[in-house]
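Enquirer: with the input below, show me the fold.
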Amino acid sequence: MTTNPRSQQPAASAATAHRLQDAMKRLRARLRAESGQHTTGLTPTQLGVLASVVQEGPVTAARLASMEHVSAQAIAQSLAVLKAAGLIHSEPDPKDGRKKLMSADPSATELVDKLLTGRASFLARAIDQVLTPDQREDVEKAIELLERLADADLSGGAI
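Expert: Just a heads-up that it's a prediction; the model follows:
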């Protein structure tokens, strides 16, 4: 009796998904360590919110919650910590005074740039020291595939 390759595909996809998830988790942890993120005293969530304010600001808390895929309460908690640290400030929205716009302090921009530079520097060194030229091409292909996965719209079923 031969095995149907189609019946094995979901199990293989699940195994690949678990390996990919584990590899991404380990890489994220390594990037946090290599960038010096732990020395900031901020959580990864708070740093993610800060990076969004730096990149998108001035921005409302509601927009940040949507961008970060978290609740308004979670954003409020992160924003309170970032305000207390002097990394962001808020001002009334000139279009709607009931809303507040969050903006980054120049020190926040410097911090985010430093962390991103540290991550990129580690990755560049690792690529140079660990991968062969052929493997670098493989990484380029993998990046394209990861970007496709990140952009996948599965709301209608299949891609």
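
Enquirer: only C-alpha atoms from now on, for both contacts and neighbour counts.
Expert: Noted.

Enquirer: how much space separates Asp113 from Gln8?
Expert: 45 Å (CA to CA, to the nearest Å).

Enquirer: also Met67?
Expert: 36 Å.

Enquirer: specify the local secondary structure of Ala158.
Expert: For Ala158, the assignment made with DSSP: H, G, I helix; E, B strand; the rest coil gives coil.

Enquirer: give me the number of neighbouring residues for it.
Expert: 7 (other CA atoms under 10 Å).

Enquirer: so Asp113 and Gln8 - more neighbours on which side?
Expert: Set Asp113 next to Gln8 and count neighbours by other CA under 10 Å: Asp113 wins out with 14 against 10.

Enquirer: now show me the structure for the sequence below, then we'll compare the two:
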Amino acid sequence: MGAFTRASIRLPSAEKHTFTTLSVLHTLVHRGPMRLSALKVTEQITQPAITQLVSRLERDGLVERRPDPADGRAVLVRVTDAGARVVQTRHRERVRRITELVAALTPTQRQSISAALPALERMATLMDSPISEGHS
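Expert: Sure thing, here's the model as predicted:
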């Protein structure tokens, strides 16, 4: 499983961005505007690192900072249309490449993957939420 994860993360891309950059953009596309402090937590990097990354993404036109309407002292980071296109392009490229790889599998292997997808979806959901002890 580790080999698959490493290989899928490194699938070739026309968009040359770091994994952390792509992760931040993906998070903002799917979760909406966030404070730097919240992004720091989701991306598991230091405050200086997220500040530097967001500054670079802002300079590149992929994100923008706006005042938080709920708290005028705070700032929200939101993905721009250009940043969303990076995420969409990466997604299309990954789907295309994975489709090619699946076509190279035997029908039995494809059926095994298909049968495992509901459990993998559930695991992905669980990874995004805290699991209480004894949760099943």
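
Enquirer: any idea what the TM-score is?
Expert: Scored against TM-score structural alignment, normalised by the length of the second structure, the superposed chains reach a TM-score of 0.81; 133 aligned residues with a CA RMSD of 2.3 Å.

Enquirer: buried set for the helix ranked longest in the second structure?
Expert: In the second structure, assigned by DSSP state H, the helix with the most residues is helix 81-103. The neighbour-count check on helix 81-103 of the second structure (16 or more other CA atoms under 10 Å) flags 83-84, 86-87, 90, 93-94, 97 as buried.

Enquirer: now swap in stretch 39-49 of the second structure and tell me
Expert: Using 16+ other CA under 10 Å as the test for burial, stretch 39-49 of the second structure gives 39-40.

Enquirer: what residues in the first structure pair up with it?
Expert: Residues 64-74 of the first structure are matched to stretch 39-49 of the second structure when aligned by TM-score structural alignment.

Enquirer: how about stretch 71-89 of the second structure?
Expert: Going by TM-score structural alignment: stretch 71-89 of the second structure matches residues 96-114.

Enquirer: who's in contact with whichever helix or strand comes after the longest helix of the second structure?
Expert: Using DSSP states H and E, the next helix or strand after helix 81-103 of the second structure towards the C-terminus is helix 107-127. Here helix 107-127 of the second structure makes contact (CA atoms under 8 Å, 6 or more residues apart in numbering) with Val102.

Enquirer: tell me what angle helix 107-127 of the second structure forms with helix 81-103.
Expert: For helix 107-127 of the second structure against helix 81-103, the angle by axes from the mean of the first three to the mean of the last three CA atoms, to 10 degrees is 140 degrees.

Enquirer: Gly36 of the first structure -> the second structure?
Expert: Under the alignment (TM-score structural alignment), Gly36 of the first structure pairs with Ala14 of the second structure.

Enquirer: three-state assignment of that match?
Expert: coil.

Enquirer: how far away is it from Glu93 of the second structure?
Expert: 8 Å.

Enquirer: do me a favour and get the end-to-end distance for the match of stretch 71-89 of the second structure?
Expert: Criterion CA to CA; first-to-last residue distance in stretch 96-114 of the first structure is 34 Å.

Enquirer: contacts for it next, please.
Expert: 35, 47, 50-51, 53-54, 57-61, 86-93.

Enquirer: just the buried ones from those residues?
Expert: Those of the contacts of stretch 96-114 of the first structure that meet the buried threshold are 35, 47, 50-51, 53-54, 57-61, 87-90, by 16+ other CA under 10 Å.

Enquirer: of those residues, which is the nearest to Asp128 of the first structure?
Expert: Ser35 (17.7 Å; CA to CA).

Enquirer: average distance between the longest strand seen in the second structure and the first structure?
Expert: For the second structure, the strand with the greatest residue count under DSSP state E is strand 71-79. For strand 71-79 of the second structure, the mean deviation from the first structure after alignment is 1.1 Å (mean CA distance after the TM-score superposition for the first structure).
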